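Student: Okay, sequence plus prediction incoming.
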Amino acid sequence: MSTVSYKKAVNYAFNHKETLMNYLLDGRCEISNNAAERRAKTYVTGRKKFLFHDTADGATASAIVLSLIETAKANNLNIYHYLYTLLLYMPDYKNEPAGIKQLLPWSDFIKERCTGIIDIEKVRPEERGNLNI
């Protein structure tokens, strides 16, 4: 890196000090956005292959599904089991806030059913039971 580049970097940091220090307010924040960019890469690399991206509704549906997948990954869930569980229970609880809370990726209900190796074939729609709300 040349001296001019270092000067530009130092001047930038100095002029944006307050904004750059925001990440220190919360220990969970990272100094860079690399993790967010890696997660978005899944969508970016696949968007040309998606079948329904010729409409805004298709793009919205893909964005929702990919958001669910990335959130499941971030919470160390088995993605297949998480999506299966959502599709299994969501129709009955879509208008009940307590039911939706049970289906969030960090809930005990989901962690119980969607982490590790589970025989998902044993959970059939007719035998699913109710959410504990």
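Tutor: Yep, that arrived.
Student: rest of the way, CA atoms for contacts and neighbours
Tutor: Fine.
Student: Quick check: buried residues in the helix or strand that contains residue 83?
Tutor: Take DSSP states H and E as the rule and residue 83 turns out to sit in helix 79-93. In terms of neighbour count (16 or more other C-alpha atoms under 10 Å), helix 79-93 has its buried residues at 79, 81, 82, 83, 85, 86, 89, 93.
Student: outside of the helix or strand containing residue 9, which residues touch it?
Tutor: Using DSSP H and E, residue 9 maps to helix 3-15. With contacts defined as C-alpha atoms under 8 Å, 6 or more residues apart in numbering, helix 3-15 is touched by residue 20.
Student: now stretch 62-71
Tutor: Applying C-alpha under 8 Å, 6+ apart, the contact partners of stretch 62-71 are 39, 43, 79, 83, 105.
Student: for comparison:
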Amino acid sequence: MDNNQAENAIRRKNWLFSVSEAGAKANAICLSLAETAKTNGIDFYRYLVKLLTELPNLSIQQQPEILQDYMPWSKNI
């Protein structure tokens, strides 16, 4: 798996808006997710709504493999 396109899109000074190291890490995760979704032809807003609606109700701690169904490249998305 290669995410060079996502990383290149993120590098464009987005890190300047992060106040702390933790904020920069969270920002990088969100931007990477957004760019990966766009690369896979997914409407990012609808994808984000799906994630924020469904993930809190899943037993990810007991079954972490469930997350594979929510990746931008998953056929379930």
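Tutor: Arrived safely, thanks for sending. Fair warning: this is a prediction, and the values are worked out from it, not measured in the lab.
Student: picking that back up, for the helix holding residue 9 of the first structure, grab the matching residue range in the second structure.
Tutor: Counting by TM-score structural alignment, helix 3-15 of the first structure falls onto no part of the second structure.
Student: List the buried residues in whatever helix or strand comes next after the helix holding residue 83 of the first structure.
Tutor: Proceeding N to C from helix 79-93 of the first structure, the next assigned helix or strand is helix 97-102, under DSSP H and E. By neighbour count on 16+ other C-alpha under 10 Å, the buried set for helix 97-102 of the first structure is 99, 100, 102.
Student: Would you agree the first one is in contact with residue 107?
Tutor: No - the pair residue 99 of the first structure / residue 107 is not scored as a contact, 10.7 Å apart, by C-alpha atoms under 8 Å.
Student: What span of the second structure is stretch 57-66 of the first structure aligned with?
Tutor: With TM-score structural alignment as the criterion, stretch 57-66 of the first structure aligns to 22-31.
Student: Can you tell me how far the residue most central in space within the second structure is from residue 9 of the second structure?
Tutor: By C-alpha atoms, centre = their mean, the mean C-alpha position of the second structure lies nearest to residue 33, the distance being 2.3 Å. Distance, residue 33 of the second structure to residue 9 of the second structure, using C-alpha to C-alpha, to the nearest Å: 11 Å.
Student: Superposed on the first structure, what's the mean shift for the longest helix seen in the second structure?
Tutor: Ranked by residue count under DSSP state H, the longest helix found in the second structure is helix 21-39. Once the two models are superposed, helix 21-39 of the second structure sits on average 0.6 Å from its counterpart in the first structure (mean C-alpha distance after the TM-score superposition for the first structure).
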